[in-house]
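**Q** From the sequence below, what's the structure:
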Amino acid sequence: MTLSVREIDTPQGPARVHVERPARGASLRGSLVLSHGAGGGVQAGDLVALRALVDDGWTYVRVEQPWRVAGRRVATPPRTLDAAWVPVLAALCRGRWALPWPLVVGGRSAGARVACRTATGVGADAVLALSFPLVPPSGGPSRDHEARLVLDAGLPLAVVQGLRDPFGTPDDVRRALGEAAAVYAVRGDHSLGRHPEDVLVAADQWLSTLTQ
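**A** Sure thing, here's the model as predicted:
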């Protein structure tokens, strides 16, 4: 495994990417590019646990949004997150940094929303959503339409959701998205921090279906 960290310029300021690649000579399965939530960073337990996928042939990239790199505590508006994410993916998919395909994009919470909204624009082959914030705990409209953008484009979508997630349980997500989405129920709430190994097992199981 090799780890490299670099910054990529975006219209919202520099983003930081943590790129981990399988050892030289390993059989490559594809690339997984994930971003963090609206109040956390790339050291979230579930995002860290997924580093183990590198040993299974996946190139794994954790993306720090510009607001996080700048030291802010709370995310900027959704449109600015999308505006930063798209050029980051473009930079990762060309030149000497080009990632191996298939390209799976995603993230946790707000990062999952960004990936769903931009999946077709960045040329993704599939989307992995961790703790998708289906409905705000304080009330408000469902965000299922963002996840449906992925399904309507014919792309595989997996949602890994905590059994006690106040933003929507796995059953809530299943009812909202139907059978087209692969929904994995894991222990925990929205943070998924106490049992990140469950997230790894679910992600590995789903990713295996993409490369069979």
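**Q** C-alpha from now on. contacts and neighbour counts both.
**A** Will do.
**Q** What are the buried residues along stretch 137-147?
**A** Asp144, His145, Glu146, Ala147 (16 or more other CA atoms under 10 Å).
**Q** Hmm, I typed the wrong one, I wanted stretch 45-58.
**A** Gly45, Asp46, Leu47, Ala49, Leu50, Arg51, Leu53, Val54, Asp55, Gly57, Trp58.
**Q** Of the buried residues of stretch 137-147, which is the nearest to Ser31?
**A** Taking CA to CA as the measure, Ser31 lies nearest Ala147 of these, at 20.4 Å.
**Q** I'd guess that closest one is in a helix, am I close?
**A** Yes - judged by DSSP: H, G, I helix; E, B strand; the rest coil, Ala147 forms part of a helix.
**Q** show me the contacts for Arg68.
**A** For Arg68, the contacting residues are Gly41, Val74, Ala75, by CA atoms under 8 Å, 6 or more residues apart in numbering.
**Q** and if we set it to 10 Å?
**A** Pro14, Ala15, Arg16, His36, Ala38, Gly39, Gly40, Gly41, Val42, Val74, Ala75, Thr76 (CA atoms under 10 Å, 6 or more residues apart in numbering).
**Q** Tabulate the buried residues of stretch 137-147 in CSV, adding columns for distance to Asp165.
**A** What follows is these, written out as CSV (distance: CA to CA, whole Å):
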residue, distance to Asp165
Asp144, 15
His145, 19
Glu146, 18
Ala147, 17
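**Q** structure for this one too, so we can compare:
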Amino acid sequence: MIGTADELEVPTPHGPARVVLAVPAAVAGLLVLGHGAGGGIEAPDLLAAVGAAPGDVAVARVLQPYRVAGRRAPAPAAQLDEAWAAVLAELTRRFPGVPQVHGGRSSGARVACRGAVAADPAPAGVLALAFPLLAPARKDGTRADRSPEIDAVDAARIPVLAVSGDRDPFGVPPVAAHREVVVLRGDHSLRAKGPIRDAVGPWLAALFAR
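**A** Take a look at the predicted model:
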């Protein structure tokens, strides 16, 4: 996409979030992306999604407050969700009436899924990059199932595109009624920018064209 870039600091209940915002001359849509647990907004798959956005779609990459504060250990889920909601409210104020797609990678995908059902306005779709279907193993070897988070979006009839690596140790979401799944060669890091753009670009274009 071509446009101006800006960096915003958005107050949230848990400290400021940082938003890197690329805005085309005429805005017909908004793509909002969150990062993984210990990473940032420069992750290869997030940058590939930015590159896949249609030319008339603004893109906001959101750095959670704990990362702005310099911490790598993620905040509790409730805090992530509240900060995400605060950012969405500010972006909705800036882009009133513009259709939105929410998404992110790994932890950011989970946040986007949890927030999609409650968001006002509801997003036109959710982009789930490397959604971690299973949590890391506990000491007893069991792994928490995170499928209810992404299944709730399907139940709300919000379209989802899930893009995962075929060697992702955290699993791959299954296809569902309102969910497309693309499996690429790779692991949880999803570094193949070209294939990601090829998967995400047509989906975004079709979604924003509706």
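**Q** Mind checking which of the contacts of Arg68 of structure 1 are in strands?
**A** Using DSSP state E, the subset of the contacts of Arg68 of structure 1 located in strands is Ala15, Arg16.
**Q** from the contacts of Arg68 of structure 1, which is closest to Val183 of structure 1?
**A** Taking the contacts of Arg68 of structure 1 together and measuring to Val183 of structure 1 by CA to CA, the closest member is His36, at 19.5 Å.
**Q** What count of nearby residues applies to that closest one?
**A** His36 of structure 1: 25 surrounding residues under other CA atoms under 10 Å.
**Q** my guess is it meets Val105, correct?
**A** No - judged on CA atoms under 10 Å, His36 of structure 1 makes no contact with Val105 at a distance of 11.9 Å.
**Q** In contact with the residue nearest to Asp198 of structure 1 when sequence neighbours are not counted, which residues?
**A** Nearest residue to Asp198 of structure 1, sequence neighbours excluded (CA to CA, 6 or more residues apart in numbering): Val186, at 5.9 Å. Shown in contact with Val186 of structure 1 (CA under 10 Å, 6+ apart): 131, 160-165, 169-170, 192, 195-199, 201-202.
**Q** same thing with His36 of structure 1?
**A** If you count contacts by CA under 10 Å, 6+ apart, then His36 of structure 1 has 42-44, 46-47, 62-65, 68, 106-112, 130 around it.
**Q** which stretches of structure 2 form helices?
**A** For structure 2, applying DSSP state H gives helices covering 44-52, 65-68, 77-94, 107-118, 147-155, 193-209.
**Q** which parts of the third one are buried?
**A** Looking back up the chat, that one is helix 77-94 of structure 2. Neighbour-count burial for helix 77-94 of structure 2 [16+ other CA under 10 Å]: 79-89, 91-92.
**Q** Kindly report the same for the fourth one.
**A** By 16+ other CA under 10 Å, the buried positions in helix 107-118 of structure 2 come out as Ser107, Gly108, Ala109, Arg110, Val111, Ala112, Cys113, Arg114, Gly115, Ala116, Val117.
**Q** out of the contacts of Arg68 of structure 1, which is most surrounded?
**A** Neighbour counts for these peak at His36, which has 25 neighbours (criterion: other CA under 10 Å).
**Q** Map that one onto structure 2.
**A** The alignment partner of His36 of structure 1 in structure 2, by TM-score structural alignment, is His35.
**Q** residue contacts, the closest residue to its match other than its chain neighbours?
**A** Spatially, and ignoring its direct neighbours in sequence, His35 of structure 2 is nearest to Gly108 (4.8 Å; CA to CA, 6+ apart). With contact taken as CA under 10 Å, 6+ apart, Gly108 of structure 2 is in contact with 33-37, 39-40, 62-64, 80-81, 84, 102, 114, 127-131.
**Q** With Arg113 of structure 1 instead?
**A** 35, 37, 78, 81-82, 106-107, 119, 129-134, 143-144, 146-147.
**Q** got it, and Arg93 of structure 2?
**A** Arg93 of structure 2 touches Val87, counting by CA under 10 Å, 6+ apart.
**Q** do the same with Leu151 of structure 1
**A** Cys116, Ala126, Val127, His145, Leu157, Leu177, Ala180, Ala181.
**Q** if I line the two up, what does it land on in structure 2?
**A** Per TM-score structural alignment, Leu151 of structure 1 is aligned with Asp154.
**Q** now do Pro166 of structure 1
**A** Aligned partner of Pro166 of structure 1 by TM-score structural alignment: Pro169.
**Q** if we can go back for a sec, and the residue nearest to Asp198 of structure 1, how far from Val173 of structure 1?
**A** 13 Å (CA to CA, to the nearest Å).
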